[in-house]
Structure formats: structure tokens, C-alpha cells
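S.K.: this one's sequence-less:
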């Protein structure tokens, strides 16, 4: 999908048809014709448009005579039967002398905020500030998703304390995988941020310094939070693994103890049922004595095993 936006003097975002100077060109999973239109109108290399569409593309910074290409990893969330899954996807930001271009293989809430005119002080012709605003929103999205992961970890911990089910374990594994993705993407984005700050091609105004500082603060905070939460969930997974193993051992001890207690009456009845002479054979109270022995020895075995905490 190809969409072109431009802000007016009041900051209102309008959707336009032409590739005007100062416009924002948004490509979301574009067709080849749409990608070729943008390439022809902006004069940028084909790689600038097609590389960000590869979901395996790594964050990087590239400079060309026609403009700058910045690829960063942006977080997103998906809902399925097992719950929420967090992942990251490449977003290409291209800055030329006339246009601001974003390329991604899926629709992102980070960019929809700007397209819907809900971003403060947003102007499509202020290209450097637009870059910093996107980076700021991406960092805030990481932080928001990390808080959601933290809350979900607490909920799963409470559910696992009540009942050890595979479903909660699998959800914890998905959260741990999401944290690994976030940590990898944040580290890769960090190097791109350093290049953005150092490049003279992006003009930085005084009013943008505070915004750029906020980008770094929240980005570093997101990196620290992802690392901390990953350590916490690793500890929880190890603890729950030990608890499950301990529960299995307890069940096995309980079943073994029950088997021992129940085998004593069977053994005594087998002895008295042999075709040989046995005590109290033919006596009226012989059956009662056999039953008494079964109950007595079974009770003794139960008491011994109970004292050893096998029950």
C-alpha cells in the first residue's frame, strides 16, 4: 500500500496524490509497481526500498548520494490461541532532499499515530525531527510492551502456583523468547542511534535536542528493562522446573508407599491361602486373626512411611 501525507501550516495531516516536496511517503507491504513509483519519484536506489521488506534484515545505517537509509527494529504484538506473542520487524526510514519515506512489510501503530495527526509538533517537512519522533515512539513502544510482559509474567506466576499446567509454561517460554528478540533488536538499534547522532547529514535544531535526549534515555531504559526481565523470567523458569520435578518425585513416593501398604494384606492372605498347614487352621477365630494381622502390619507400615514423610 502506498500513501502520501503532507502537513499544512497548522499541522493538520492531509493525504495527497502527488510526490510533492516535503511530503511523507509511506509504503506498507507495497507491490512492485508501488515500490517502483517511489524509486522513480525519489531517485533512491532499489535496495533502499526492498531491503526493509526483508523480515530478516538487520538494523543498519547507510548513506548514499541520493539520501540516507536507516533500518531499525520496531516491536509489534500478535494474538493467537496461546496468548500474546511479541516480536520485532524491520522499519526502513529514508531521508532525501525532497521526501521522507518509510517502508515496512506490515502496518505499524507507531506510524499510524503520525498519519492520524495525533503526534505533537509533527511536520512532514521537518525530516530530521520526524526521524527523532519515530525513534522516540519506537522506544516508548518497547517500554509499553515490556511492562505488559512484566504484568503477564506475574499473572502466569500466580496461575502456576495454583495449578502446574503446560499451557502456562508454554506462555512463559513465549515471553522469554520475546524478551530475547527485544534485547537483540534494542542492541542493534543502539548502534544505529549512535550513527544518527554523529552524521552531519541530519540537521539538528536546538528544539530537537531535548527530544533526542529523551530518545536515548528511553532507549537505554528499554535495554535495561529487557535485560532485567529476561534474567527474572530465566530464574522463574528454573524455579518452576525444580518445583515440577519435586512434585513428580512426591507423587512417585506416594504411589510407592501406597503400593507397599496394599501389598501387605495381599502377602498375608496369600500365605494363609496355601495348601499347607498354617497357624489357627480350622479355628473359628482364624479368619479374625488373619484380618487383624493384615490391619496391624499395614498400619505399622503406614505409620513408618508417614513418619518418613512419604505421605
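M.R.: Cool, the structure landed. These numbers were taken from a predicted model, which means no experiment stands behind them.
S.K.: From here on, just use CA atoms for contacts and neighbour counts.
M.R.: Noted.
S.K.: Let me know the helix or strand that the spatially most central residue of the chain is in.
M.R.: Centroid-nearest residue in the chain: residue 178, 2.5 Å away (criterion: C-alpha atoms, centre = their mean). Secondary structure from DSSP states H and E places residue 178 in helix 166-198.
S.K.: A further structure is provided below for comparison with the first:
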């Protein structure tokens, strides 16, 4: 646990849930109830906010990008902010601890912040960390697209699928974050913000919406690429089936001709020394005739 004082008697307490037990007395010390602890410890908790008018406590759950890829894609983990009067508590873990380090460095240079300055700057920092990852994923998408143009392999298609999964996770997470910021404007706590803090909130909303637009565009491009190569593969399969169908039809010509000459009746051309050549000629003429008929049918 880390404690920092800033501004006019403001306090920031960061609790690392990986190091402090769920049943630690520290949670009771800072009046963190079981519901808040459940939010903080649930890695699948969606981003949302709650405001308790009786205690004037604002709880913000925000999606933080997990910088380490798991199962070949990025996902997000929640970071909990609890704002009560002149105190702000963050409940973090090892996966989002890098955000806490960034906030600490920025706070050390801005010790005059209010509690809401701290909260809004923290949320802005979280959003900013998405952009480099999105740009990296865009470059990966471009590289995979180039590889698929050269050769459509299973490995490249699987990687494209992984990028689509990443895109869906990121779109969902960024949309939830944007909704949380919009909800802040409707809460009682918003009325207590001064002009600079309200302007800061608007900047956060703009940044969050830009991030949503960027992730949605990334996902749409991936969907388009996947649909294109799905159509290409279907077209290749159709061409293969047509080729095999044509071959199977042409192969019936020799069967028909040789079957006719294999009948238990008087066989023509037996008196000719090179009768077999005549039979081959008949087969060749049959092939040519059938192939011309198939060409006309396929053109139509």
C-alpha cells in the first residue's frame, strides 16, 4: 500500500490487491465495503460508475489495457477509483500497476491537483496508453494483409482471426470507458467541479470518443479483409470443383468408348492392323466434342 498527500489536504491511497488479502483490515480502515472489493478483484468486471449521495462517494471502474498479450491477443483489466471528499483510493493489481506508476510520476510534478484533477488525469492517462497499441495492431494488420496477398496460409488466417478478437475486446472496452465519462456529467459530483475540471472532463470525453472511433475503424478494416479472403477462398474452391467436374466428365468418354468395344458382339475395326489407333481417334474426337460443349455451358 502507498499513500501520498497532495493539494490542500488531499490524500491518495493505492492498494495493490495482489499483495493485500481480500479480508485485510486495510479495506475497513478506508471504508471500502465488500461490494467495492468484489468490483476491484473481478478481472472481468465491466467499466461503470456509481455515486452514493448519502456518503458522497464516487466509484469509477475503468478499463485499463493489459500490455502483456494473453492467448495471442490483448485484453483489459479494471482499475477501481474511490473518491470520497478529499480522499481518493485506487485498487490496482500487477497487470495495471504501470498506470499507477505513470500517475505517481505525474502527480509528483503537479502536487497542486484537486482530487478530481487527479481522477481525470488518471483516466486520460489510461486512454492514452491505448493509442500506441492500436497503431501497432494497425501495422500488424497491414503486414498480414501483404502476406495474404502473396499466399493465403492457415497461419496468416489464424493471425488475422486473432487480430479480429483483439479488435472486439478493444472496441468493447473503449466504448464502456466512453460511457463512464458521459455518465460523470449526469452525476451530482459533476456539479461540484470547477470550470477547469469540467473542461478537463470534456477533453477526456473527446479523447475517449477518438479512441472508440479508432478501434472501430481498425475492427471494420479487419472484418473487410476477412470477408474479402473468405470470398477469395470460396471462389478458389468453386474453381477447383469446376475443374474436377470437367475432368470427371472428360474421363467418362474413354469409358464409354472402351465399354462399347468391350461388348460381347462382333467388334468393328478388328480387321485393321491399326484398329487401336482408330479407337484412340474416336476417344480424342469425343473429348474435343464434350470439351466444346462444356465451354459453351460455362460461358452461358
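M.R.: The structure has been received and is ready for your questions. Since we're looking at a predicted model, the values are computed, not measured.
S.K.: And the TM-score between them?
M.R.: Remark: TM-score between the superposed chains equals 0.80 [TM-score structural alignment, normalised by the length of structure 2]; 294 aligned residues with a C-alpha RMSD of 3.4 Å.
S.K.: What lines up with the residue nearest to the centre of structure 1 in structure 2?
M.R.: Matched by TM-score structural alignment, residue 178 of structure 1 corresponds to residue 166 in structure 2.
S.K.: The residue lying closest to its match once chain neighbours are set aside - how many residues pack around it?
M.R.: Distances taken as C-alpha to C-alpha, 6 or more residues apart in numbering put residue 73 closest to residue 166 of structure 2, at 5.3 Å, once the chain neighbours are dropped. When counting by other C-alpha atoms under 10 Å, one arrives at 18 neighbours for residue 73 of structure 2.
S.K.: Run through the residues that contact the alignment partner in structure 1 of residue 73 of structure 2.
M.R.: By TM-score structural alignment, residue 73 of structure 2 lines up with residue 85 in structure 1. When contacts are counted by C-alpha atoms under 8 Å, 6 or more residues apart in numbering, residue 85 of structure 1 is found next to 77, 78, 79, 174, 175, 178.
S.K.: Can you tell me which of those carry over to structure 2?
M.R.: Mapping the contacts of residue 85 of structure 1 onto structure 2 (both residues aligned by TM-score structural alignment, their matches' C-alpha atoms under 8 Å) leaves 79, 174, 175, 178 still in contact.
S.K.: any idea which of those residues is closest to residue 2 of structure 1?
M.R.: residue 79 (26.1 Å; C-alpha to C-alpha).
S.K.: any idea how far residue 53 of structure 1 is from residue 107 of structure 1?
M.R.: Distance, residue 53 of structure 1 to residue 107 of structure 1, using C-alpha to C-alpha, to the nearest Å: 12 Å.
S.K.: more crowded one of the two?
M.R.: residue 53 (22 against 15).
S.K.: which residues of structure 2 fall in strands?
M.R.: 2-6, 10-16, 48-52, 57-65, 76-84, 87-92 (DSSP state E).
S.K.: same for the first one, what does it pack against?
M.R.: Applying 3 or more C-alpha pairs under 8 Å, 6 or more residues apart in numbering; DSSP states H and E, we find strand 2-6 of structure 2 packed against strand 10-16.
S.K.: Then the second one?
M.R.: Helices and strands touching strand 10-16 of structure 2, by 3+ C-alpha pairs under 8 Å, 6+ apart, are strand 2-6, strand 87-92.
S.K.: Having no further points to raise, I will conclude here.
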